[in-house]
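J.: A predicted structure for the sequence below; I have some questions about it.
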Amino acid sequence: MTAQPETPRPVGEDDRDAAVRRLREAYAQGHVSHEELDERLDQVLAATTHGEIARAVASLPLPPEEDAGRTATIGAASGRIQRRGAWKVPRTLRVESAFGRVRLDLSRAVFEHPVVDIELRLGTGRAVITVPRDAIVDVEDLRTVWKDLRYRPRTRSGPDGPTVRISGAMGMGRLTIRHARR
């Protein structure tokens, strides 16, 4: 079973209202400045696709009721952690391993959320993450101790591809991120 790419559907008023409420809540809690609030509100009000709205609210914390049940943890003391094929990617995925290899293939995975956070807590061993061809990858919050990250961003990512934010820490191992070829 292959996951078909989702066609962009028009943004409804309910989607737009939810994004505006989320922005106002983030402003009230001090997560965004007044200028940033104005800029993001303009983006939400001008958005024509869900991807555009998702980018406007991507860095904001989720309200507690939306975050419940969207976090999964995969852990192993040693050995191999592997996910591939058509699996559902949760909103937040925590991967914890003291020793061993990690391989996450998101190329055929089912994304229910436009933004996915992957938090790595890896001791030693190698990790390989394959993202969809049109994914946008953010690795700014990832710390590597021993070896540098191997990732070459695509020059052209699709406007409605998922955003994969990778954070956490890698001990004595290397993380390789690559885009799927098809």
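T.: Cool, the structure landed.

J.: drop to CA atoms for contacts and neighbour counts, all remaining ones
T.: Fine.

J.: And the strands in this structure, which stretches?
T.: Per DSSP state E, the chain carries strands over the ranges 71-76, 80-83, 88-89, 92-99, 101-105, 110-111, 115-124, 127-131, 136-138, 142-144, 150-151, 163-172, 175-179.

J.: Could you list the buried residues of the longest helix anywhere in the chain?
T.: Taking DSSP state H as the criterion, the chain has its longest helix at helix 13-28. Residues Arg16, Ala19, Val20, Arg22, Leu23, Arg24, Glu25, Ala26, Tyr27 are the ones in helix 13-28 that count as buried (16 or more other Cα atoms under 10 Å).

J.: swap in stretch 174-182?
T.: By neighbour count with 16+ other Cα under 10 Å, stretch 174-182 contains the buried residues Arg174, Leu175, Thr176, Ile177, Arg178, His179, Ala180.

J.: same check, this time on stretch 145-155
T.: Leu149.

J.: and that stretch, how far from the chain's centre?
T.: Centroid separation between stretch 145-155 and its chain, computed with Cα atoms, centre = their mean, to the nearest Å, is 16 Å.

J.: Pasting the second one now:
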Amino acid sequence: MSVTLEDRPIEQVREQVIDKLIVNYSHGIISAEAFERRLDDAMASESHQELLDLVADLSISTDDEYSSKKDQQFTPNYASKQAEDTLIISCILGNNERSGQWVVPSEIKLNNVLGETTLDFTDAIFQHQDITIKLNCILGSCKIFIPENINVICKTYCAGSSIENCAPSMANRQAPVITIEGKVVLGSLSISVKRTVKEKFIAFANQLKNAFN
């Protein structure tokens, strides 16, 4: 006997509906405008039936190839290769940015004095589940970008400074955890998501559409 619709976890239903929207858009069944409109509705709805109604007229379903591509796109990048256990970044009266595909060590020591530092974990490759950033920011600016499927814990001391943490802290238990420790004196620290889940869904759908075309 199958489980009644209302008794199914709504996030599971939402994920299946979004998957079906993506695969039908990528095959040209619905327009870009319709895809984004229905995607917004799917992400906002808390009704099982409303979610299913969004894809009731769509015939193409997901397959193993789609699931594999989705896992590659949305699962945090892990690698077995080993980098140095500690990365030391010093920025004095200058700019320093670490972005793109880079291997994240278990510990990052970041010293920023009168400088501007950016750590972008959006496309980073993780080899540890627990990462610690030891921050010493004096009269400087530090920006940290993270993907939405990463947990962030901020334990930073602030003196005459601004700290803005817009990152989630309730991602999957198996997701990497970034803990930020240290101090910010007469400076600023911002932690935010560079690309939202909606933006990643749209980018992934367009990537599949281009592949089919």
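T.: Okay, I see it. Quick caveat: nothing in here was measured; it's all calculated off a predicted structure.

J.: before we move on, back to that, kindly reformat the buried residues of helix 13-28 of structure 1 as CSV containing distance to Arg154 of structure 1.
T.: CSV is the format used below for the buried residues of helix 13-28 of structure 1 (distance: Cα to Cα, whole Å):
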residue, distance to Arg154 of structure 1
Arg16, 29
Ala19, 28
Val20, 31
Arg22, 30
Leu23, 29
Arg24, 33
Glu25, 34
Ala26, 31
Tyr27, 33
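
J.: on that earlier part again, which of the buried residues of stretch 174-182 of structure 1 sits closest to Ala127 of structure 1?
T.: Leu175 (4.7 Å; Cα to Cα).

J.: who are the neighbours in contact with the counterpart of that closest one in structure 2?
T.: Per TM-score structural alignment, the equivalent position to Leu175 of structure 1 in structure 2 is Leu189. Leu189 of structure 2 makes contact with Ser141, Cys142, Lys143, Ile144, Ser162, Ile163, Glu164 under the criterion Cα atoms under 8 Å, 6 or more residues apart in numbering.

J.: Find the pair from those with maximum spatial separation.
T.: Ile144 and Ser162 (13.8 Å).

J.: picking up where we left off before, output the buried residues of stretch 174-182 of structure 1 in a markdown table; the columns should cover distance to Arg80 of structure 1.
T.: Converted to a markdown table, these look like this (distance: Cα to Cα, whole Å):
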| residue | distance to Arg80 of structure 1 |
| --- | --- |
| Arg174 | 15 |
| Leu175 | 14 |
| Thr176 | 16 |
| Ile177 | 17 |
| Arg178 | 19 |
| His179 | 21 |
| Ala180 | 21 |
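
J.: How much space separates the match of Leu175 of structure 1 from Ile108 of structure 2?
T.: Per Cα to Cα, to the nearest Å, Leu189 of structure 2 is found 15 Å from Ile108 of structure 2.

J.: residue closest to the middle of structure 2?
T.: In structure 2, the centroid-proximal residue (Cα atoms, centre = their mean) is Pro147; its distance is 2.1 Å.

J.: Quick check: closest non-adjacent residue to that residue.
T.: The shortest distance from Pro147 of structure 2 to any non-neighbouring residue, by Cα to Cα, 6 or more residues apart in numbering, is to Thr122 (5.0 Å).

J.: surely that neighbour meets Ile144?
T.: No. Using Cα atoms under 8 Å, Thr122 of structure 2 makes no contact with Ile144, being 9.7 Å away.

J.: From the chain's centroid, how far away is the helix or strand hosting Asn206 of structure 2?
T.: Per DSSP states H and E: Asn206 of structure 2 is located in helix 197-212. Relative to the centre of its chain, helix 197-212 of structure 2 is centred 15 Å away, using Cα atoms, centre = their mean.

J.: Buried residues in that helix, which are they?
T.: Of all the residues in helix 197-212 of structure 2, those buried under the rule 16+ other Cα under 10 Å are Phe201, Ile202, Phe204, Ala205, Asn206, Leu208, Lys209.
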